[in-house]
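Peer 1: The following comprises the amino acid sequence and a computationally predicted model.
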Amino acid sequence: MKKITIAIDGFSSTGKSTIAKQLAKELEYIYVDTGAMYRAVTLYALRKKYIDADNFSINDLVSDLDNINLKFHYNEALGFAEMYLNGENVEKEIRTLRVSDFVSKVAAVPEVRYQLVKQQQKMGEDKGIVMDGRDIGTVVFPDAELKLFMTASPEKRAIRRYKELIEKGDDVKYEDVLRNVQNRDYIDSHREDSPLRQAEGAIAIDNSDMGLKEQFERILNLANRTINA
């Protein structure tokens, strides 16, 4: 059976990673969470104090990019690969609202995107990969055989994200999560380098009122049809 490249783009908190993991597991493909890569760089920038609420020392971050080593290590117990930053498992820390507040700004830096896109393209050289992010179908894999664009209303996405953070024990307010979702939407869609947009040929999936089972079955059907075409 032939292998294809599946590119999943979309707004924050649309469940891109969840569906990508499910799809990769079902098809026995490699899954790559590009958002985790940008989050790890953001965490590094926060730790180095290159970015905070008032300042962003872009030049300092760019000059330090060669010292950022990103690796995915598969966790058999969890069933997916976790992000390691310079040898440290940072999977939990990169999912915090603190990192979410700054990741879109870091991801908008052209030099950061250039470095990570090179790594992502190398990961997908042999196909058989499911990759999700903001510019997978437009920049990383414009020739992907299957492109999806995930969307949902900001309010629905904020509720999902809020519940997820609360379940993890984070002390957050819904209003702050909604504001974060809206701010990230604006930055992701308006940045000069690789803005978030629906790729040519991508299939839009609005899951505002769609259950996880219905969504998975629909997307798996699309994948199988593409593989067998």
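Peer 2: Yep, it's here.
Peer 1: make it CA atoms for all contacts and neighbour counts henceforth
Peer 2: Fine.
Peer 1: Can you tell me the centre-most residue of the protein?
Peer 2: Central residue of the chain (C-alpha atoms, centre = their mean): residue 35, 2.9 Å from the mean position.
Peer 1: what sits against it?
Peer 2: By C-alpha atoms under 8 Å, 6 or more residues apart in numbering, residue 35 lies in contact with 132, 133.
Peer 1: Swap in 6 Å and give it another go.
Peer 2: Residue 35 sits next to residue 133 when contact means C-alpha atoms under 6 Å, 6 or more residues apart in numbering.
Peer 1: same deal with the one 10 residues further on?
Peer 2: When contacts are counted by C-alpha under 6 Å, 6+ apart, residue 45 touches residue 51.
Peer 1: buried ones in the helix or strand hosting the residue nearest to the centre of the chain?
Peer 2: Using DSSP states H and E, residue 35 sits in helix 34-47. Neighbour-count burial for helix 34-47, counted by 16 or more other C-alpha atoms under 10 Å, picks out 34-46.
Peer 1: Can you point out the buried residues in the next helix or strand after that helix?
Peer 2: For helix 34-47, the succeeding helix or strand toward the C-terminus, using DSSP H and E, is helix 58-63. Buried residues in helix 58-63, defined by neighbour count with 16+ other C-alpha under 10 Å: 58, 61.
Peer 1: let's bring in a second one:
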Amino acid sequence: MTHVFTIAIDGPAGAGKGTLARRLADHYRLNLLDTGLTYRAVAHALLRLGLPLDNVSAAETAARQVDLAKLDRSVLSAHAVGEAASKVAVFPSVRRVLVEKQREFAKAPPGAVLDGRDIGTVVCPDADIKLYVTASAEVRAERRLAEIESIGGTADFNEILADILRRDERDMGRADSPLKPAADAHLLDTSEMAIEAAFLAARAIIDDVLAKRNKA
């Protein structure tokens, strides 16, 4: 890879794109950015300051202060932060600020794997590889429940499922940068795939593109 190489991974919550992105970034030795953490950072800032989530001006200010090098997953992964993030993510001004930061990240050598909701359609429309990772809502809810239980927590499957469906509706229904596959994205349905199978399927897609490019 002699040029800046970009892999864009999009998909709904719980489809497995984050884990897949980490595996691919490690395998191809690329930088990694979970763009969802940037929106969570904005939401976390508002929650920490006790500001309402519909305060667009405060959200935009928080977005400008987001430092991609200091995103703390352990703090930003809280469920309440995720819920709040999907609310501030609907503001076009917040998205513009964060998209610019994300694009700058993608330009840094040797390249990057970015995962989110609008990478292939908005952030990196010229990405070398675009993957749209999805799974049924029920499977995604089961995975989330297993994740919570694995760390000693408890949760109700039906509540998790309802939450996932609400987030899907918000993500797919927003006017600015709705969640949808890019026209040239490779669809990867992980409903019946373990992470290793999904990783191998994604690698096959990427290696095929690289092989064709090297022959050109």
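Peer 2: Right, received. Where do you want to start? Not measured: the values here are computed from a predicted model.
Peer 1: What residues does the alignment partner in the second structure of residue 117 of the first structure make contact with?
Peer 2: Residue pairing (TM-score structural alignment): residue 117 of the first structure is matched to residue 99 of the second structure. Residue 99 of the second structure sits next to residue 123 when contact means C-alpha under 6 Å, 6+ apart.
Peer 1: what about residue 99 of the second structure, which SS state?
Peer 2: Here residue 99 of the second structure is recorded as helix under DSSP: H, G, I helix; E, B strand; the rest coil.
Peer 1: Closest one to residue 223 of the first structure out of the buried residues of helix 34-47 of the first structure, please.
Peer 2: Of all these, residue 34 has the smallest distance to residue 223 of the first structure: 20.0 Å, by C-alpha to C-alpha.
Peer 1: my read: the closest one touches residue 134, true?
Peer 2: No - the pair residue 34 of the first structure and residue 134 does not pass the contact test of C-alpha atoms under 6 Å, sitting 8.4 Å apart.
Peer 1: SS state for the residue nearest to residue 89 of the first structure when sequence neighbours are not counted?
Peer 2: Excluding its sequence neighbours, the residue lying closest to residue 89 of the first structure (C-alpha to C-alpha, 6 or more residues apart in numbering) is residue 83, at 6.0 Å. Each residue gets one of three states, and residue 83 of the first structure gets strand by three-state DSSP.
Peer 1: Helices of the second structure, start to end?
Peer 2: Assigned by DSSP state H, the second structure shows helices spanning 17-28, 36-49, 56-64, 73-76, 79-88, 92-107, 137-150, 157-173, 195-215.
Peer 1: Mean deviation, the shortest one versus the first structure?
Peer 2: Following the fit onto the first structure, the mean deviation recorded for helix 73-76 of the second structure is 1.7 Å by mean C-alpha distance after the TM-score superposition for the first structure.
Peer 1: tell me, that helix lands on which residues of the first structure?
Peer 2: Against the first structure, helix 73-76 of the second structure falls on residues 91-94 (TM-score structural alignment).
Peer 1: Would you mark the buried spots in the matching stretch?
Peer 2: For stretch 91-94 of the first structure, the buried set under the neighbour-count rule, 16+ other C-alpha under 10 Å, comprises 91, 94.
Peer 1: so how much does stretch 200-208 of the second structure differ from the first structure once superposed?
Peer 2: Looks like 1.1 Å for stretch 200-208 of the second structure (mean C-alpha distance after the TM-score superposition for the first structure).
Peer 1: that older thread, for the helices of the second structure, give me JSON lines that also has distance to residue 9 of the second structure.
Peer 2: Converted to JSON lines, the helices of the second structure look like this (distance: least, C-alpha to C-alpha, whole Å):
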{"stretch": "helix 17-28", "distance to residue 9 of the second structure": "7"}
{"stretch": "helix 36-49", "distance to residue 9 of the second structure": "12"}
{"stretch": "helix 56-64", "distance to residue 9 of the second structure": "22"}
{"stretch": "helix 73-76", "distance to residue 9 of the second structure": "18"}
{"stretch": "helix 79-88", "distance to residue 9 of the second structure": "18"}
{"stretch": "helix 92-107", "distance to residue 9 of the second structure": "13"}
{"stretch": "helix 137-150", "distance to residue 9 of the second structure": "17"}
{"stretch": "helix 157-173", "distance to residue 9 of the second structure": "15"}
{"stretch": "helix 195-215", "distance to residue 9 of the second structure": "10"}
